[in-house]
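Attaching a predicted model along with its sequence, questions to come.
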Amino acid sequence: MELIDNAESSGRYRPALRILHWIVAALVFLTWPLGLMIGFAKDEVKLDFYLVHESLGFLVLWIMLLRVGFRLTKPAPSRPAPPIERLAAGSVHGLLYLFLVLMPVSGFLATNAHGFPLKWFGLVTIWSPIGKSPDIAWTLSSIHEWSAWILLTLVALHIGAALFHHVVRRDETLYRIL
């Protein structure tokens, strides 16, 4: 229970949120390049790349839904900051959450719409809410691809801001999530 309810006076995020943050970060840094490499994979292994990419993406979705649930019940610890900085940080965090849900949902639905049900890590077939739908498959694929590039930009902004706080401002911002 301590992982969820331990509100620290240091201004750090709760341990559960810190753990989930770093799991999602690791999964994104695995999943994103894997998705990019699919286009370059030989036909013999292309489906294997898809399977791992989609399975990891589906895992990101469920972890993100858990993170959203935690954040709705336990808000982030407050930190004094200028209003413009709070607005920028809040906007980037909100958009990160949005795209970390939108991207796996659009990828999952695109896969379904192209007629390929997700077999999660080759073990469990996940029910397809839309089935084969060629009319919307390419739209969903485009949303997924654009979301990936937007997410990459947001991650770069997020990392850049964390490094700015750590290296230039030399404040405790980075330690809040470590």
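That came through, no problem. Residues are numbered from 1 along each chain as shown.

going forward, measure contacts and count neighbours with C-alpha atoms only.
Will do.

tell me which element the residue most central in space within the chain falls in.
Closest to where the C-alpha atoms of the chain average out (C-alpha atoms, centre = their mean) is L100, at 3.3 Å. Secondary structure from DSSP states H and E places L100 in helix 83-113.

And that helix, how far out from the chain middle?
7 Å (C-alpha atoms, centre = their mean, to the nearest Å).

got the buried residues for that helix?
In terms of neighbour count (16 or more other C-alpha atoms under 10 Å), helix 83-113 has its buried residues at 89, 92, 96-97, 99-113.

packing partners for it?
helix 43-73, helix 134-163 (3 or more C-alpha pairs under 8 Å, 6 or more residues apart in numbering; DSSP states H and E).

Just give the closest residue to T111, not the sequence neighbours.
Excluding its sequence neighbours, the residue lying closest to T111 (C-alpha to C-alpha, 6 or more residues apart in numbering) is P117, at 6.6 Å.

and the comparison structure, right after this:
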Amino acid sequence: MLVFAVWPLGLLLKYFKDDVKLDFYLLHESFGFLVLWLMLLRLGIRLIQGRPAHETDWAGTVSAIVHWLLYFALILMPISGFLATNAHGFPLRWFGFLPVWSPIGREPQIAPVFSVIHAATAWLILVLVALHIAGALFHRMIRKDDVFQRML
């Protein structure tokens, strides 16, 4: 759910007035950083518990690919955003209180690279979420199995 709040907020940041823009940047960055930690926790649980039983046909293969790409993108997205922010010269203070150490300082020559990665990953996540929803609907409406219920 955080992704559905952070993603559009990031897209709309350029439209905010300067007097409130930094407040919204702080929210976007702080919740994005929270997404990173939640995804790392989720990935750890997934690696420990394994994957639920799934099909061994093409649908199972597509499902596995989409899931791993979602994990990758949802971890890359906040990392690239965090590094872009730092490279632009704005260190993160998580929710305005906790300073977060960064492996890079102000590096204006590489900041655009991280920004492009961040933006491209945002669109990748949108595509992957659409594929995930399509997969859920496929299981619900075509296969009529219990996968959709398990996803809820």
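Now that the structure is in, tell me what you want to look at. Small disclaimer: the values here were computed from a predicted structure and weren't measured.

quick one on the thing from earlier: show me what the residue nearest to the centre of the first structure aligns to in the second structure.
Taking TM-score structural alignment for the superposition, L100 of the first structure sits opposite L74 in the second structure.

Equivalent analysis for T173 of the first structure, please.
Here T173 of the first structure is matched to V147 in the second structure, going by TM-score structural alignment.

can you pull the contacts of its match?
Going by C-alpha atoms under 8 Å, 6 or more residues apart in numbering, V147 of the second structure touches 136, 139-140.

So the residue lying farthest from the centre of the first structure versus I38 of the first structure, what's the distance?
Here the centre of the first structure is the reference, and by C-alpha atoms, centre = their mean the most remote residue is E44, at 28.6 Å. Distance, E44 of the first structure to I38 of the first structure, by C-alpha to C-alpha, to the nearest Å: 11 Å.

before we move on, what about D48 of the first structure?
Distance from D48 of the first structure to I38 of the first structure, by C-alpha to C-alpha: 9 Å.

Which residues are in contact with each of these two?
Counting by C-alpha under 8 Å, 6+ apart, D48 of the first structure and I38 have no shared contacts at all.

thinking again about what came up before, and the helix holding L100 of the first structure against the second structure, how far off on average?
For helix 83-113 of the first structure, the mean distance to aligned residues of the second structure following superposition is 0.5 Å (mean C-alpha distance after the TM-score superposition for the first structure).

got the angle between that helix and helix 134-163?
Using axes from the mean of the first three to the mean of the last three C-alpha atoms, to 10 degrees, one finds that helix 83-113 of the first structure and helix 134-163 are set 150 degrees apart in direction.

Read off where the helix or strand following helix 83-113 of the first structure ends up in the second structure.
As assigned by DSSP H and E, the chain's next helix or strand after helix 83-113 of the first structure is strand 119-120. Mapping strand 119-120 of the first structure onto the second structure (TM-score structural alignment) gives residues 93-94.

Excluding its own residues, what touches that stretch? List them.
Residues from elsewhere that reach stretch 93-94 of the second structure (C-alpha under 8 Å, 6+ apart): 26, 29-30, 33, 99-100.

at 7 Å instead, please
For stretch 93-94 of the second structure, the external contacting residues (C-alpha atoms under 7 Å, 6 or more residues apart in numbering) are 30, 99-100.

Same check on stretch 108-121 of the second structure?
Under the contact criterion C-alpha under 7 Å, 6+ apart, stretch 108-121 of the second structure has outside partners 73, 77, 80-81, 83-84, 87-88.

Could you do stretch 21-38 of the second structure as well?
Contacts of stretch 21-38 of the second structure (C-alpha under 7 Å, 6+ apart): 2, 6, 9-10, 13, 75, 78, 94-95.

burial of the residue nearest to I75 of the second structure when sequence neighbours are not counted, as a residue count?
Excluding the flanking residues, the one nearest I75 of the second structure by C-alpha to C-alpha, 6+ apart is L36, at 5.5 Å. Neighbourhood size, L36 of the second structure [other C-alpha atoms under 10 Å]: 18.

Could you do G105 of the second structure as well?
16.

circling back to that earlier point, how much space separates the residue farthest from the centre of the first structure from F99 of the first structure?
Going from E44 of the first structure to F99 of the first structure by C-alpha to C-alpha gives 31 Å.

go on, W22 of the first structure?
Applying C-alpha to C-alpha, the value for W22 of the first structure to F99 of the first structure is 17 Å.

Cool, thanks, talk later.
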